[in-house]
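>>> Next comes the sequence, and after it the predicted model I'd like to discuss.
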Amino acid sequence: MANDSKIVPVPVLRRMPAYLSFVKTLQKQGEKYVSSTRIAEYMEIDATQVTKDLSHTGISGKTRVGYEVDNFVEILDDFLGFNKINNAFLVGAGSLGCALLQDKGLRNFGLNIQKAFDVDKSKIGTKINDVEIFHVDQFRGMPGECNVAIGIITVPAECAQNVADLMVAWGIKAIWNFTPARIKVPAHIAVQNTTIYTNLAILFNKLHGQE
């Protein structure tokens, strides 16, 4: 990843995938160049913000022409890590876990879920989107054997900390936590919390705030 020695602010990282998606759409339409102004109009932000964000990546544009689309896509894909496959294990093959397993698009963004784990005996040995489900007791040692650094937690909130402890103990270096629980892990473990209920609360607030 370019500039991986520098910490990029989270708000910037949140905008960059949208930049990439927009420019990939232009690429498919055969367009060769895109300006920061056009990206800004799509994002409904100031063009100077787009330029500032992209300064983290090494992408450079041409005066009066803008950014070369193919180069833009290649560099930003690399910068965001989407062009490298990162193997992951998922713990919790319930409704949300199964939805992630069925999402073939994740691999397009560099995430390959190799195996899933659960405690439900009826699920053990079955497959979802060619990903086999194992009993969580079999997690031991597998991350190292399979070269897996990412763990995805989609269990009930009350089980999240126990699963996180298991992941840390057996070599997971980064955790994507989909539960409302805020897990505690050593400082060297990267954690990203993604809670759909938070976004739902924001949506409800916007909806009912207009009434």
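Right, received. Where do you want to start?

>>> use CA for all of it now, contacts and neighbours both
Fine.

>>> surely Ile39 meets Tyr19?
Yes. Using C-alpha atoms under 8 Å, Ile39 makes contact with Tyr19 at a distance of 6.7 Å.

>>> What residue, apart from its backbone neighbours, is nearest Val12 spatially?
Nearest residue to Val12 in three dimensions, chain neighbours excluded: Asp53, at 5.9 Å (C-alpha to C-alpha, 6 or more residues apart in numbering).

>>> Pasting the second one now:
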Amino acid sequence: MGLDITVLVVDWDHLGRTPAAERLGMLEDAACPDDDCDDGVGGADAGVEHGWVRRPDTPWCALYEFFRTLGSFKPHFWAGQAWEDVRDSAEPDLRAALDVFLAGLFWLGPDDADTGAEDEPIVGLFPAERDPWHPRLLVVRTPEQVPDLARAWAVAAPLLEDLRAPYAVHAERPGRWTANFEEFAILVRDWGEVVTEASRSGRGLIGLPI
């Protein structure tokens, strides 16, 4: 079994009003209610539109279903590896923007630049000592951090197609997750949708390992 990821756009005020010890369980229940876990589209009561799953009983969050990932974290990991392979050949403005954008989401970040994305734990958001039955969260971005990602995406989005040719030379790997530019672009644009919605709504992002 591999690592999964479920991405939620979350109302931070609602999260803050919930006792810290209950927050992770609340998020997991919102992502996968007991009566919905076996349904492929989030349950009969969930509204699904353009990848978004919105349940009437959890208006404080929305779940995004990434296209063609089957909920696995592997495509995201390999997209980060692909960016490592191709970034030196990217146009400077695109490279700078995607460095910030991807490092704020699923990429470890470059060795040669400060992306500005905060990787320190969000103090007080969850209990200091993690429950050993729960892996660490894969993404945590507060409403204050999201606009930086949205601005980076606004720069990167119209330039992304320029990466097609260098990607074919430096990063295309048939047979692996995120094998070609099309798959990379679909995944990155999905993240662009998530970040844009979070920024528009003034909410934060959380990636659960489920």
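Happy to help now that I have it. All of these numbers come straight from a predicted model, not from anything done at the bench.

>>> tm score of chain vs chain?
The TM-score (TM-score structural alignment, normalised by the length of the second structure) is 0.31; 116 aligned residues with a C-alpha RMSD of 5.9 Å.

>>> What count of nearby residues applies to the residue nearest to Val12 of the first structure?
Counted with other C-alpha atoms under 10 Å, the neighbours of Asp53 of the first structure add up to 17.

>>> again with Thr6 of the second structure
21.

>>> Please determine how far it is located from Leu63 of the second structure.
7 Å (C-alpha to C-alpha, to the nearest Å).

>>> Same check on Leu102 of the second structure?
With distances taken as C-alpha to C-alpha, Leu102 of the second structure is found 19 Å from Leu63 of the second structure.

>>> same deal with Ala30 of the second structure?
9 Å.

>>> These two - which one has more neighbours?
The residue with more neighbours, out of Ala30 of the second structure and Leu63, is Leu63; 24 against 20, by other C-alpha under 10 Å.

>>> show me the biggest helix of the second structure in terms of residues.
helix 181-201 (DSSP state H).

>>> which secondary structure elements does that one contact?
Helix 181-201 of the second structure sits against strand 6-10, helix 74-86, helix 146-156, helix 164-170, strand 204-208, with contacts defined as 3 or more C-alpha pairs under 8 Å, 6 or more residues apart in numbering; DSSP states H and E.

>>> ok, now with 10 Å
strand 6-10, strand 61-64, helix 74-86, helix 92-103, helix 146-156, helix 164-170, strand 204-208 (3 or more C-alpha pairs under 10 Å, 6 or more residues apart in numbering; DSSP states H and E).

>>> In the first structure, what residue spans correspond to helices?
Taking DSSP H to define them, one finds helices in the first structure at 10-28, 36-43, 47-54, 69-80, 95-102, 142-146, 160-169, 196-209.

>>> Can you add distance to Leu111 of the first structure and give those back as a markdown table?
A markdown table is the format used below for those (distance: least, C-alpha to C-alpha, whole Å):
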| stretch | distance to Leu111 of the first structure |
| --- | --- |
| helix 10-28 | 15 |
| helix 36-43 | 25 |
| helix 47-54 | 23 |
| helix 69-80 | 12 |
| helix 95-102 | 11 |
| helix 142-146 | 14 |
| helix 160-169 | 17 |
| helix 196-209 | 19 |
